[in-house]
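Asks: The amino acid sequence is not available; the structure is as follows:
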């Protein structure tokens, strides 16, 4: 593996970790304050966008 590939994989891992922290934090806020139930859809959308970005980066690194 080249240095560039390793760097891209590290950035993808960082993106996943930070994204998961944000999504879990948003889920916790919604759990604590039921009046904020609307952001549940935002949390799910964010998780989907995070997975899509991570897969795209990994595919770019492999090819």
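Replies: Perfect, thanks for sending it. It should be emphasised that the depicted structure is a prediction, and the values quoted were computed from it without experimental measurement.
Asks: Only C-alpha atoms from now on, for both contacts and neighbour counts.
Replies: OK.
Asks: Relative to residue 45, how far out is residue 25?
Replies: Note on residue 25: its distance to residue 45, by C-alpha to C-alpha, to the nearest Å, is 14 Å.
Asks: let's bring in a second model and compare:
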């Protein structure tokens, strides 16, 4: 793997972590909706369903 591909992979992981943490924090601030962990995992799942087909292509 080239250095650019590794850098993009690391940045993608960081963005996914920040996205999930943001969703967990938002769900924590509004506890009547759902469990924060459920919202965070749902967000990561949705992000993966969008990103994986693009990366595989």
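Replies: Now that the structure is in, tell me what you want to look at. Bear in mind the structure is a predicted one, so any value in this text is a computation, not a measurement.
Asks: Could you get me the TM-score between them?
Replies: Superposed pair, TM-score by TM-score structural alignment, normalised by the length of structure 2: 0.63. Supporting alignment: 50 aligned residues with a C-alpha RMSD of 3.0 Å.
Asks: Can you tell me how far the spatially most central residue of structure 2 is from residue 32 of structure 2?
Replies: Compute the mean C-alpha point of structure 2, and by C-alpha atoms, centre = their mean the closest residue is residue 16, 3.0 Å away. Counting by C-alpha to C-alpha, the gap from residue 16 of structure 2 to residue 32 of structure 2 is 25 Å.
Asks: can you check residue 10 of structure 2 too?
Replies: In this view, residue 10 of structure 2 and residue 32 of structure 2 are 34 Å apart by C-alpha to C-alpha.
Asks: These two: which has the busier surroundings?
Replies: Neighbour count, other C-alpha atoms under 10 Å: between residue 10 of structure 2 and residue 32, residue 10 has more, with 12 against 8.
Asks: what does the more buried one align to in structure 1?
Replies: Here residue 10 of structure 2 is matched to residue 13 in structure 1, going by TM-score structural alignment.
Asks: where's its match, which helix or strand?
Replies: helix 3-32 (DSSP states H and E).
Asks: packing partners for that helix?
Replies: If you count contacts as 3 or more C-alpha pairs under 8 Å, 6 or more residues apart in numbering; DSSP states H and E, helix 3-32 of structure 1 packs onto helix 39-62.
Asks: and the angle for the helix it packs on with helix 3-32?
Replies: Angle of helix 39-62 of structure 1 versus helix 3-32, following axes from the mean of the first three to the mean of the last three C-alpha atoms, to 10 degrees, is 170 degrees.
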